[in-house]
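Peer 1: Kindly generate the corresponding structure for this input.
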Amino acid sequence: MPQLSTRHLLGIKDLTPNDIQLILETATQFKDVINRPIKKVPSLRDITIANVFFENSTRTRLSFELAEKRLSADVVNFSASGSSVKKGETLLDTVNNILAMKVDMIVMRHSSPGSPHYLSSRIPANVVNAGDGTHEHPTQALLDSFSMREKLGGDLAGKRIAIIGDITHSRVALSNIFCLQKQGADVMVCGPTTLIPKHMAALGVRVSHDVREALQWCDVANVLRIQLERQQIKYFPSLREYSLYFGISRQMLDELDRPIVLMHPGPINRGVELTSDAADSPHSIILDQVENGVAVRMAVLYLLAQE
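Peer 2: Below is the predicted model of the structure:
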């Protein structure tokens, strides 16, 4: 059976194109499983997985937990709020205490970039990065690619993908750029000058500050949330002004000379980056992304457990 080239999923940057292909092909099989009347398989029956979340999460945490239970793994959930972390316990001590309970795999979200990398070099368990600060969010990029391939009916080589919104504070943007480029896609980032890092062009992506130009150019628009909770200063005058210049409406989509696919990793700020009629339009595959997230995370956990 084919195996991943790594025993951890720390970021898309560490994966080979073959790794990405293997994960997406495996996810296709698991999507069939979760659409059956009996949605469980015994693949990870002897594996214990701890979801260790030091940041708030709804979609990602629920998706991982559901994926683990669909694979028949034993699941332990840890939340930093109400834990000994509040008493000053270190990340490594916290995780080592969890591992002492015979846990095989750690799924971790942390606000500090590089935390999963630090952990993976110090513990024997497999580590899955469920988001580290503004750095990477690999499973989101994989489920986005899976959703695009499903909708476009094939691989992404030569496809045009626009990532629109708060690029500076988004871990989804960086993981998507790496993932799409490794599949041969052409990538553009679009947003206000203040929300696009200066190094973006060096990554080999196009840069635009005109949302209509980006929509006209792309096959898929992946729209990102304005992450006000990560912004220490004001990057634009107001949400109303951002919406005026970079918000996407159903009318804008309908005026394009060809249909495009609309995506969003959630949660959506309705009326800011997307109007409700755009988010709920036939262009949108936002709820498909949520469904595909479970299948992709099942694939990641299953493949890492084979190491």
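Peer 1: For the rest of this, base every contact and every neighbour count on C-alpha atoms.
Peer 2: Noted.
Peer 1: how close does Pro124 get to Ile106?
Peer 2: Taking CA to CA, to the nearest Å as the measure, Pro124 falls 10 Å from Ile106.
Peer 1: Same drill for those two, tell me which one is more crowded.
Peer 2: Set Pro124 next to Ile106 and count neighbours by other CA atoms under 10 Å: Ile106 wins out with 27 against 13.
Peer 1: Just confirm that one is within a helix.
Peer 2: No: Ile106 is assigned strand when assessed by DSSP: H, G, I helix; E, B strand; the rest coil, not a helix.
Peer 1: give the contact list for it.
Peer 2: Ile49, Ala50, Asn51, Val52, Ala125, Asn126, Val127, Val128 (CA atoms under 8 Å, 6 or more residues apart in numbering).
Peer 1: Quick check: strands, which of those residues are part of them?
Peer 2: Judged by DSSP state E, these include Ile49, Ala50, Asn51, Val52, Asn126, Val127, Val128 as members of strands.
Peer 1: Out of the contacts of Ile106, which comes closest to Val41?
Peer 2: The closest of the contacts of Ile106 to Val41 turns out to be Ile49 (CA to CA; 15.9 Å).
Peer 1: Here is a second sequence; please produce its structure as well for comparison:
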Amino acid sequence: MSQTNVKTDRHLLGLKHLGQEEIVGILNRAAHWEQAGKVTPLLEGKFVANMFFENSTRTRFSFEVAEKRLGAQVLNFAAAASSVEKGESIYDTVRTLESMGIDAGVIRMKPIGLLAELADKIKVPLINAGDGNNEHPTQALLDLYTMRKTFGEIKGLTVSIVGDILHSRVARSNLWGLQKLGAKVQFCAPDNMQAPELAEYANYVSMDEALQADVVMMLRVQLERHDKGFIRSAEEYREHYGLTVERAGMMKPHAIIMHPAPVNRGVEIDDELVECERSKIFTQMSNGVPIRMAVIERALA
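Peer 2: Here you go, the predicted structure:
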């Protein structure tokens, strides 16, 4: 196998085209890193660039902690403080960092489809930290990891994903990953937030039906879309699609609540539920570090 092919295989662009065996391998390796010590020199001398062309807090810090625990040198790049503001293309920026000797790049961006084009041209491994409404593979992997730790296995679970499916990269990556591991996925969303192209892969159900799943995953309401007419008000959204205390009482006794964060408390989920016993929201955040350690190791080790 050529060096180029080896590195291409180490890209992580999404879960849609990642095999079941490889997904399970990442989850298993994350379990190892969760049990291991906090810092290892595994990637000593390697340089990883976190290239965030879109704002992020949890994802960027999670990657940075993961990289440093593996002993890598971390370069943090923010588009707002870069030549991108002066008109430099994303490709030129990534190509520049590659020319300086980075060993891998973690990229978050708004354009859809651009990441795949970059991966064809850039020789270092690239890891998708979220691209448009396409995919967010490491978020889905940490979600899968959280479910597997909770239930023992994912096969046979029913997972309801509730909210703005149309604009959600989290929903898409979870759909592909969950189905490959044998779970049933169903969506619940207002008519104007449904993604028609995904209807052949998962049914759209009512809120009452969604609550009968093993996992109820609430998506963040992008309140900025209020100005574009997707939601009339936060209060109305909560009334029809929010996970209220009353609705949580309709869930199965063993069911769990998940959310990719950041959370709009009192909108998609009531404040009292964010840290309740059945909520796994902060557990998901914690699980993000070993998952990203496994992904970075896959790219570089």
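Peer 1: about what we covered before: list the ones among the contacts of Ile106 of the first structure that the second structure also has?
Peer 2: On the basis of both residues aligned by TM-score structural alignment, their matches' CA atoms under 8 Å, what survives of the contacts of Ile106 of the first structure in the second structure is Ile49, Ala50, Asn51, Val52, Ala125, Asn126, Val127, Val128.
Peer 1: Let me have these in TSV, extended by neighbour count and distance to Lys234 of the first structure.
Peer 2: Listed next are these as TSV, based on neighbours: other CA atoms under 10 Å; distance: CA to CA, whole Å:
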residue	neighbour count	distance to Lys234 of the first structure
Ile49	26	39
Ala50	22	37
Asn51	21	33
Val52	21	31
Ala125	19	41
Asn126	22	39
Val127	25	35
Val128	27	33
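Peer 1: could you pull out the helices for the stretch 201-307 of the first structure?
Peer 2: 211-217, 239-246, 250-254, 276-279, 286-305 (DSSP state H, counting those that start in this stretch).
Peer 1: closest to Asn77 of the first structure out of those helices?
Peer 2: Asn77 of the first structure lies closest to helix 286-305 among the helices of the stretch 201-307 of the first structure, at 15.8 Å (CA to CA).
Peer 1: How about Val274 of the second structure, nearest residue that isn't a chain neighbour?
Peer 2: Spatial nearest neighbour of Val274 of the second structure, chain neighbours left out: Ile281 (6.9 Å); criterion: CA to CA, 6 or more residues apart in numbering.
Peer 1: What lines up with the one you found in the first structure?
Peer 2: Correspondence of Ile281 of the second structure to the first structure, assessed by TM-score structural alignment: Ile286.
Peer 1: Correct me if wrong: its match contacts Val261.
Peer 2: No: applying CA atoms under 8 Å as the test, Ile286 of the first structure and Val261 come out as separate, 9.7 Å apart.
Peer 1: Make sure Asp155 of the first structure is indeed in a helix.
Peer 2: No: using three-state DSSP, the assignment for Asp155 of the first structure is coil, not a helix.
Peer 1: Residue in the second structure paired with it?
Peer 2: Counting by TM-score structural alignment, Asp155 of the first structure corresponds to Glu153 in the second structure.
Peer 1: Can you get me a residue count around that match?
Peer 2: 15.
Peer 1: Now do the contacts for it.
Peer 2: If a contact means CA under 8 Å, 6+ apart, then Glu153 of the second structure has Met147 as its contacts.
Peer 1: Next: Val267 of the second structure.
Peer 2: Val267 of the second structure touches Val221, Ala234, Glu235, Tyr237, Arg238, Gly242, counting by CA under 8 Å, 6+ apart.
Peer 1: which residue packs closest to the aligned residue in the first structure for the third one, ignoring adjacent ones?
Peer 2: Superposed on the first structure with TM-score structural alignment, Glu235 of the second structure falls opposite Arg240. Across the structure, with CA to CA, 6+ apart as the measure, the residue nearest Arg240 of the first structure apart from its sequence neighbours is Val272 (7.1 Å).
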